[in-house]
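A.B. asks: Got a predicted model here, sequence first, then my questions.
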Amino acid sequence: MADFGATDLDAFRADTRAWLEANYPKSLNAPMGEDEAPWGGRKMVWKNPDAKLWLDRMAERGWTAPMWPKEYGGGGLSKAQNKVLEQELRRLKARPALMSFGVWMLGPVLLEYATEEQKQRFLPAIVRGETRWCQGYSEPGAGSDLASLQTKCEDKGDHYLINGQKVWTSYADQADWIFCLVRTDTSKKHEGISFVLFDMTSPGVEARPIKLISGSSPFCETFFDNVKVPKEQLVGKLNGGWDIAKRLLQYERQNISASGFGGGGGLSVVEAAKKELGVDSEGRIADGDFRARLAAHSMDAHAFMLTVRRAEAESKQGSGPSAAVSIIKYAAAKMNQERTELLVEALGLQGLGWSGEDFSAEELAAPRAMLRAKGNSIEGGTSEVNLNVVAKRVLGLLDHQ
């Protein structure tokens, strides 16, 4: 790839467009099934070989993490160049080359807090999609009050010994490694937490999938029984993990918000409503009440996406995401729940099926998406916690004693 200056955007765009058109596999233009998401990692089963080819080609240029430094496998792009890349990917309607907690959450905090040796060890493998990560945060007794976590990490001289349990660990049964909050000092709450990384194949690690009401099992309960962790896998300072944890949660909420959660099998609420509820003489959805509620939701959704883009631009100009992402995450959860509920309502009886030949795959996905959306108010920080963050850190309100 030519070395374009940060201001030579026209040349960079032309080169990027030509490369994408030549290297994006046309077979990936088909809709992506839920089980085809390119998570990467040692356990990934690539149903479409072209999806792996696309990952390898993008990773070779560092474009799975385009703004990370080149010395860690990233693309080394400027903010302006990254925006061009995003625009050209959207123009092609290209699938994501990699969907990764490593890219979205862990990588940014490693760039900020890790040692040089840790960056060289872990970041390139994230960029290439060779390591799939999961997040060890919540526990049965430490959900909204995360800082009350009790997973114990003892200093055994040449290693740490970890015992405890995590819950709602997304894709723990599919992950290669985990970034985990552990208690290294029982005399303090927030100041007694550390941030460690370890292999999920380590002796004593067990992940058990949890079946949800939607029928899927994306979350696990995860157990640690005398798990040995090398000391060089502690990130940041001993007992300094809470600061890293908060920073990572900001990145998590930012990415959850930007994705808008998705779901619903790709069905358009408008088209579903026109088909099932009919249209009036002007081609509008016949049910006036439903039409008004859908219009209000659509306006909110458009305003939300504009706000997300503005917040992303502001975070790239500063030092990363701020506490304001809690506002966006709260709104994203609420709107995805509204959208999936409107879709099921629009489908009528066809939105109530769970199985059978009388329903299309898209119709069967709709009620599952609606049920799955209920968890949006919990994951990435509950709506109540996010509102507290907004009150204290955005609005500057103080607790009344």
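C.D. replies: Nice, thanks for sending it over.
A.B. asks: alpha carbons only for contacts and neighbour counts from here, please
C.D. replies: Noted.
A.B. asks: which element follows the helix ranked longest in the chain toward the C-terminus?
C.D. replies: Scanning the chain for the longest helix, with DSSP state H as the assignment, gives helix 288-317. Heading C-terminal from helix 288-317, the first helix or strand you meet, by DSSP states H and E, is helix 325-347.
A.B. asks: Can you name every helix or strand that the helix or strand following that next one contacts?
C.D. replies: From helix 325-347 onward toward the C-terminus, using DSSP H and E, the following helix or strand is helix 361-373. Using 3 or more C-alpha pairs under 8 Å, 6 or more residues apart in numbering; DSSP states H and E as the contact criterion, the elements in contact with helix 361-373 are helix 325-347.
A.B. asks: on contacts alone, who are the packing partners of the helix it packs on?
C.D. replies: Using 3+ C-alpha pairs under 8 Å, 6+ apart as the contact test, the elements touching helix 325-347 are helix 241-259, helix 269-277, helix 288-317, helix 361-373, helix 383-389.
A.B. asks: Check it against this one:
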Amino acid sequence: MDLSLSPEQQAFRTEVRSFLQDALTPAMRQGATLTSGVFAEPDVYLAWQAALNAKGWLVYFWPKTAGGPGWDAVRRWIFETECTAAGAPILPGMGLKLVGPVLYTYGSDEQQERFLPALRSGEHIWAQGFSEPGSGSDLASLRTRAVREGDDYVVSGQKIWTTQAQFANWMFALVRTDATVKAQRGISFLLIDMASPGVTVRPILSASGDHELNEVFLEDVRVPVANLVGEEGQGWTIAKFLLENERGGTGYAPQLLADLDRLTRATTLTGELADRAVRLRLEAEALEMTELRTLLEIEQGNPPHARSLAVKLIASEVRQGIEGLAIDAFGMASLQLPAERPFHAADAPALVGPPEAGLAAARYLNARAWSIFGGTSEIQLTIIAKAAVGL
């Protein structure tokens, strides 16, 4: 998408490009390219996170009062577009985009002073402890309980589909602190040290062979009351705030367009395949317009709830369309599925052909989850119907 940028915005774009040229190393680019999951490996994204933090651009989506640079919507869009075009690693959002805003909105001064700097530096890697067996879309039915004993909560239960918990040293979790009231009112928001006795993390391997998901078992884990965010029983309100950030985020379109560009450069598409590529590009460009419009409305103090939810819904469909196109375009060459991870490691097996072919099968399988994680597409449609149409 082309915008008529002001001279100041053009100068900012030039500054971003210059920074990316200097700070984004070949190793970071390779690590970002050779990944089949959502995020690169920690050795890759933490190096990129440190470079952004040193520049003061890491939490560009935070308000200035919370330590962000105070960018407007257009600058955010310029930065996201340029980072994607340059092949920068995608940073996990559990800390920066999810619990960070929760802490500067609901957290105590002590919690903000303790956790926000460590979050930005990469000292703390966060996992999200929401879903449970039997409590995914119906999150309010969660059964992990937290019983107060003096200055601690004793937490017992199980979380599942916990992204990157194998790397995390902290987890924010929804727990039930009161079983005698309406389900939503009995939920609280806790910060749990993953090194605490009683915390066990077990891997869940995806169909692609990637290890991004885990189940987390909590057996009589003692969590200080000081790690309660907000008030007891306020967890559902905080969770809704957090999920709006997760489901209503922006920045999908630049990545989708960049991935589609890489695919069309890696192979020649003709006939029906070329037609699909054009249609996907049009959908991604329309999504980009919607994302920018969403950012502008948020900036004006008018959060477009239904539209922001539609962004994730459409992005899931386009992502699955791109990965399906890659499978069909590369044919037999797309059927590689090496067991070894990570792909960017020095001793990793060589992929046959370009990464777009060698990783096509794994990316296709992982893309099926896009319409499930962060709220299923069916749930998104239901929320949109209620918020926008009043059904």
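C.D. replies: Yep, that arrived. As the structure is a computational prediction, the values presented were derived from the model and not from experiment.
A.B. asks: and of the helices and strands packed on helix 325-347 of the first structure, who's closest to V84 of the first structure?
C.D. replies: In this view, those are compared for proximity to V84 of the first structure by C-alpha to C-alpha, and helix 288-317 is the closest at 13.5 Å.
A.B. asks: on that earlier part again, which one, of the helices and strands packed on helix 325-347 of the first structure, ends up nearest to S78 of the first structure?
C.D. replies: Between S78 of the first structure and those, the shortest gap by C-alpha to C-alpha is with helix 288-317, which sits at 10.2 Å.
A.B. asks: how about the helices and strands packed on helix 325-347 of the first structure in TSV, adding mean neighbour count and distance to T222 of the first structure?
C.D. replies: Compiled in TSV, these are given as follows (neighbours: other C-alpha atoms under 10 Å; distance: least, C-alpha to C-alpha, whole Å):
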stretch	mean neighbour count	distance to T222 of the first structure
helix 241-259	21	19
helix 269-277	18	37
helix 288-317	14	33
helix 361-373	21	21
helix 383-389	18	24
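A.B. asks: mind giving me TSV with those helices and columns for distance to F101 of the first structure?
C.D. replies: Rendered in TSV, the data for these read as follows (distance: least, C-alpha to C-alpha, whole Å):
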stretch	distance to F101 of the first structure
helix 241-259	8
helix 269-277	30
helix 288-317	18
helix 361-373	19
helix 383-389	20
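A.B. asks: Looking at the ones you listed, spot the one closest to M32 of the first structure.
C.D. replies: Closest to M32 of the first structure of these is helix 361-373 (C-alpha to C-alpha; 12.8 Å).
A.B. asks: that older thread, in terms of secondary structure, what does the longest helix of the first structure contact?
C.D. replies: For helix 288-317 of the first structure, the packing partners by 3+ C-alpha pairs under 8 Å, 6+ apart come out as helix 241-259, helix 325-347.
A.B. asks: between these, which one is nearest to E71 of the first structure?
C.D. replies: helix 241-259 (22.0 Å).
A.B. asks: average distance between that closest one and the second structure?
C.D. replies: Here helix 241-259 of the first structure is compared with the second structure after superposition; its mean distance to the aligned residues, by mean C-alpha distance after the TM-score superposition for the first structure, is 2.1 Å.
A.B. asks: got the angle between that helix and helix 288-317?
C.D. replies: The directions of helix 241-259 of the first structure and helix 288-317 differ by 130 degrees, with axes from the mean of the first three to the mean of the last three C-alpha atoms, to 10 degrees as the criterion.
A.B. asks: what sits up against helix 241-259 of the first structure?
C.D. replies: Residues lying outside helix 241-259 of the first structure but in contact with it, judged by C-alpha atoms under 8 Å, 6 or more residues apart in numbering, are 104-106, 108-109, 113, 147, 181, 190-191, 193-195, 235-236, 305, 308, 321-323, 325-326, 328-329, 332-333, 380-381.
A.B. asks: again with stretch 377-388 of the second structure
C.D. replies: By C-alpha under 8 Å, 6+ apart, the surrounding residues in contact with stretch 377-388 of the second structure are 137, 305-307, 309-310, 313, 371, 391.
A.B. asks: From those, list just the buried residues.
C.D. replies: Among the contacts of stretch 377-388 of the second structure, those scoring as buried are 137, 305-307, 309-310, 313, 371 (criterion: 16 or more other C-alpha atoms under 10 Å).
A.B. asks: Dump those residues into CSV; add distance to D43 of the second structure as well.
C.D. replies: Listed next are those as CSV, based on distance: C-alpha to C-alpha, whole Å:
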residue, distance to D43 of the second structure
S137, 33
H305, 35
A306, 37
R307, 35
L309, 32
A310, 33
L313, 30
S371, 28
